[in-house]
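Colleague: need the 3D shape of this:
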Amino acid sequence: MSDFRRFRGTERYLTSEALEAAVNCALVLERPLLVKGEPGTGKTLLAEAIARSLSAELITWHVKSTTRAQDGLYVYDTVQRLYDARFGDGDVRDIRRYIKLGPLGKAFNASARAVLLIDEVDKADLEFPNDLLHELDRMRFRIAETGDEIAARERPVVIITSNNEKELPDAFLRRCVFHFIDFPEPELMREIIRVHHPDLDRALADQAMQVFYEIRKNTRIRKRPSTSELIDWIAVLRRAGVGEVKLDKALPFLGALLKKEQDVVALADQLAGGRRFRS
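Modeller: Just a heads-up that it's a prediction; the model follows:
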């Protein structure tokens, strides 16, 4: 494909060769890319980076426990129609006014190839993934209330994220390109910090990273701090004029790193006991 545009990340989204290969594989095969990894590894931001790289519209669908594949196609707003009928606002006979396209419907109806992010697919019912891929395979649907058909002009780039909360069906997995995003090693993390804080003092960056990774080693901490929390913590440190940090009882702005009370207690216990973190 001579017109194939390879994804190589962006200025603000740094990638690995493996991740780039997975994205480009999905683009060539025109299959959904299923991305797994612990929170904070950039799964959601990946879709934004791909959309920016391809100069494409990004359409986001945040999945909930009650989400159905049908919800992604369209919804018929009967409540609004009933309200308009009661208070006389508009022509309620025109049902098309009350048809709202969902994320899938918008992606199919887009004038150019769009990037569709289906975020946290594992939150939904077990039948959702297979129903979802059925609709993606068809790339068209009919609106029952009006008889109108929506057919995709171009197959969207589909990015599906999962936090591994539940197993996904084998049939679903077979039809996806898969990639697991590893948590950044210190070398890559240093580059990520440089992107977000280009003029950060090298000594403070190294100290912050050391504290960050030491906290992540604590096996009693249930929600380990993520990349975004490290970036936020550094921003607060700089704003407050903190020039040096170390892992002790006086560690500033701990609430930017740890978000659970039991994790704060676990870290305090470790520091009070003077015990080293277990790897």
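Colleague: please count neighbours and contacts with C-alpha atoms only from this point.
Modeller: Noted.
Colleague: if I look at Val242, how far off is Gln210?
Modeller: Going from Val242 to Gln210 by CA to CA, to the nearest Å gives 16 Å.
Colleague: with neighbour numbers in mind, choose between those two.
Modeller: Gln210 (16 against 12; other CA atoms under 10 Å).
Colleague: from Arg239, how far off is the more buried one?
Modeller: 20 Å.
Colleague: and the contacts of the helix or strand in which Leu116 is found?
Modeller: Leu116 belongs to strand 115-119 when assigned by DSSP states H and E. Strand 115-119 has contacts (CA atoms under 8 Å, 6 or more residues apart in numbering) with 44, 47, 50-51, 56-63, 103-104, 107, 156-162.
Colleague: I'd like to know which of those residues are buried.
Modeller: 44, 47, 50-51, 56-61, 63, 103-104, 107, 156-162 (16 or more other CA atoms under 10 Å).
Colleague: now go through these and say which are in helices.
Modeller: 44, 47, 50-51, 103-104, 107 (DSSP state H).
Colleague: going by distance to Glu187, which of these wins?
Modeller: Glu187 lies nearest to Thr44 out of those, by CA to CA, at 21.9 Å.
Colleague: state the distance from that closest one to Ala51.
Modeller: In terms of CA to CA, Thr44 sits 12 Å off from Ala51.
Colleague: contacts for the helix or strand hosting Gln80, please.
Modeller: Secondary structure from DSSP H and E places Gln80 in helix 78-87. Contact with helix 78-87 is made by 90-92, 98, as judged by CA under 8 Å, 6+ apart.
Colleague: do that again at 7 Å, thanks
Modeller: Residues outside helix 78-87 that contact it (CA atoms under 7 Å, 6 or more residues apart in numbering): 90, 92, 98.
Colleague: do the same with stretch 158-176
Modeller: Under the criterion CA under 7 Å, 6+ apart, residues 31-38, 43, 47, 115-122, 129-130 lie in contact with stretch 158-176.
Colleague: distance of the residue most central in space within the chain relative to Phe183?
Modeller: Most central in the chain under CA atoms, centre = their mean is Thr44, positioned 1.8 Å from the mean C-alpha point. Per CA to CA, Thr44 is found 14 Å from Phe183.
Colleague: then Arg81?
Modeller: Arg81 sits 48 Å away from Phe183, going by CA to CA.
Colleague: of those two, which one has the most company?
Modeller: Arg81 (21 against 16).
Colleague: the stretch 1-150 of the chain: strands as residue ranges?
Modeller: 33-36, 58-62, 74-76, 99-101, 115-119, 140-142, 149-151 (DSSP state E, counting those that start in this stretch).
Colleague: next, the structure of the following sequence, for comparison with the previous one:
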Amino acid sequence: MHFQGTDAYIAADDLRIAVNAAIRLERPLLVKGEPGTGKTELARQVAAGLDLPLIEWHVKSTTRAAQGLYEYDAVSRLRDSQLGEGKVEDIGAYIRPGKLWEAFAAEERVVLLIDEIDKADIEFPNDLLQELDRMEFHVYETGETVRAKHRPVVIITSNNEKELPDAFLRRCFFHYIRFPEAEVLEAIVRVHFPDIKDRLLTTALTQFYELRDTPGLKKKPSTSEVLDWLKLILAEDLSPEDLRRDSGDALPILHGALLKNEQDVSLFERLAFMSRSGRS
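Modeller: Prediction:
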């Protein structure tokens, strides 16, 4: 089992090495990087590249680790007992399997995505240590032990919003997705827009990297945002000349696809004003 990338996902060499190392070690792959650099999409493309089913567990601030194992619906059982329902004696009827249970019970190996683990409580990763290590867990209500029929390929993403516990980090293979160099980003763009003209792409990416490198930028635009920007540029049938600005500090055309807060818009407006003042 070896991940080589897919036609729809340009994976750098170090990322492919990380994926295959995690598979070989049978450890979760912990992927960090700027929002929009393709961490979640990586899991989908690993599943596609290895021809495996994908199970996605999207973590929220209210998510508890136990929900990934199962949930016991005690309220429904109590209501059914009051109504005299016959199934109330079957406690298993009130157990709802979670995403880990689904992955463990699958008849073939799967890719399990645990997405944005850093959104949850700090104890969330620690509460999954034993289950991810042993690939099993106990269901206390029924007394059964659920064991993985096939060890899933586990990919965990984090936006680095909070530090993860050392004990959890020790059990993962770690990879940080760096923002792609111009050549890699050009290849990514051509996957999505194969007919884009060379001059337009060169002009757009030059302007994009200049914007990303602007000192004081609060939120740098990501890969997904440059793809949105180029989609708008192509939809409007803009030329390379349309993208050029009067000043290197002026706001780019359709900047709402790239700049996502008022502080960064104000920054470019101030820089443009200072540039115009300097020339007058």
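Colleague: can you pull the TM-score for these?
Modeller: Between these two chains, after superposing, the TM-score reads 0.89 (TM-score structural alignment, normalised by the length of the first structure); 271 aligned residues with a CA RMSD of 2.2 Å.
Colleague: out of the ones in helices among the buried ones among the contacts of strand 115-119 of the first structure, the closest to Ala144 of the first structure would be?
Modeller: Closest to Ala144 of the first structure, out of all of those and judged by CA to CA, is Leu104, at 16.1 Å.
Colleague: if we can go back for a sec, now the strands of the stretch 1-150 of the first structure as TSV including distance to Tyr13 of the first structure?
Modeller: Listed next are the strands of the stretch 1-150 of the first structure as TSV, based on distance: least, CA to CA, whole Å:
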stretch	distance to Tyr13 of the first structure
strand 33-36	15
strand 58-62	16
strand 74-76	32
strand 99-101	30
strand 115-119	16
strand 140-142	33
strand 149-151	33
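Colleague: which of the ones you listed sits closest to Leu257 of the first structure?
Modeller: Closest among these, using CA to CA: strand 33-36, at 22.1 Å.
Colleague: can you check which part of the second structure that closest one sits on?
Modeller: Aligning strand 33-36 of the first structure against the second structure (TM-score structural alignment) gives residues 29-32.
Colleague: how far apart are that stretch and its match in the first structure?
Modeller: Taken over the aligned residues, the distance from stretch 29-32 of the second structure to the first structure averages 1.0 Å (mean CA distance after the TM-score superposition for the first structure).
Colleague: that older thread, what would the contacts of helix 78-87 of the first structure look like in JSON lines with neighbour count?
Modeller: Below are these laid out as JSON lines (neighbours: other CA atoms under 10 Å):
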{"residue": "Gly90", "neighbour count": "11"}
{"residue": "Val92", "neighbour count": "17"}
{"residue": "Tyr98", "neighbour count": "17"}
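Colleague: out of these, who's nearest Arg8 of the first structure?
Modeller: Taking the contacts of helix 78-87 of the first structure together and measuring to Arg8 of the first structure by CA to CA, the closest member is Tyr98, at 41.2 Å.
Colleague: please say which position in the second structure the closest one maps to.
Modeller: Tyr98 of the first structure maps onto Tyr94 in the second structure, by TM-score structural alignment.
Colleague: excluding chain neighbours, give the residue nearest to its match in space.
Modeller: Asp73 (5.2 Å; CA to CA, 6 or more residues apart in numbering).
Colleague: what do we get in the second structure for Ala144 of the first structure?
Modeller: Per TM-score structural alignment, Ala144 of the first structure is aligned with Tyr140.
Colleague: equivalent analysis for Ile159 of the first structure, please.
Modeller: Aligned partner of Ile159 of the first structure by TM-score structural alignment: Ile155.
Colleague: ok, and the closest non-adjacent residue to the counterpart of Glu191 of the first structure in the second structure?
Modeller: Aligned counterpart of Glu191 of the first structure in the second structure: Ala187 (TM-score structural alignment). Spatial nearest neighbour of Ala187 of the second structure, chain neighbours left out: Ile10 (7.1 Å); criterion: CA to CA, 6+ apart.
Colleague: please apply the same query to Lys119 of the second structure.
Modeller: Of all residues not flanking Lys119 of the second structure in the chain, Ser61 sits nearest, at 5.1 Å (CA to CA, 6+ apart).
Colleague: scan the first structure for its longest helix.
Modeller: The first structure, longest helix under DSSP H: helix 202-217.
Colleague: what angle sits between the helix or strand just after that helix and helix 202-217?
Modeller: Downstream of helix 202-217 of the first structure, the first helix or strand assigned by DSSP H and E is helix 227-239. Computed with axes from the mean of the first three to the mean of the last three CA atoms, to 10 degrees, the direction of helix 227-239 of the first structure lies at 140 degrees from that of helix 202-217.
Colleague: which secondary structure elements does the following helix or strand past helix 227-239 of the first structure sit against?
Modeller: Downstream of helix 227-239 of the first structure, the next assigned helix or strand under DSSP H and E is helix 261-273. Taking 3 or more CA pairs under 7 Å, 6 or more residues apart in numbering; DSSP states H and E as the contact definition, helix 261-273 of the first structure has no neighbouring helices or strands.
Colleague: what about helix 261-273 of the first structure, how far off from the second structure?
Modeller: Looks like 1.7 Å for helix 261-273 of the first structure (mean CA distance after the TM-score superposition for the first structure).
Colleague: ok but Leu168 of the first structure is inside a strand, no?
Modeller: No. Counting by DSSP: H, G, I helix; E, B strand; the rest coil, Leu168 of the first structure is not found in a strand; it is coil.
Colleague: show me what Leu201 of the second structure lines up with in the first structure.
Modeller: Aligned partner of Leu201 of the second structure by TM-score structural alignment: Ala205.
Colleague: what's the spacing between its match and Arg275 of the first structure?
Modeller: From Ala205 of the first structure to Arg275 of the first structure the distance is 25 Å (CA to CA).
Colleague: once you drop chain neighbours, what's closest to the counterpart of Glu135 of the first structure in the second structure?
Modeller: Residue correspondence to the second structure (TM-score structural alignment): Glu135 of the first structure is matched to Glu131. Spatial nearest neighbour of Glu131 of the second structure, chain neighbours left out: Phe137 (5.8 Å); criterion: CA to CA, 6+ apart.
Colleague: thought that neighbour was touching Leu129?
Modeller: No. Using CA atoms under 7 Å, Phe137 of the second structure makes no contact with Leu129, being 10.8 Å away.
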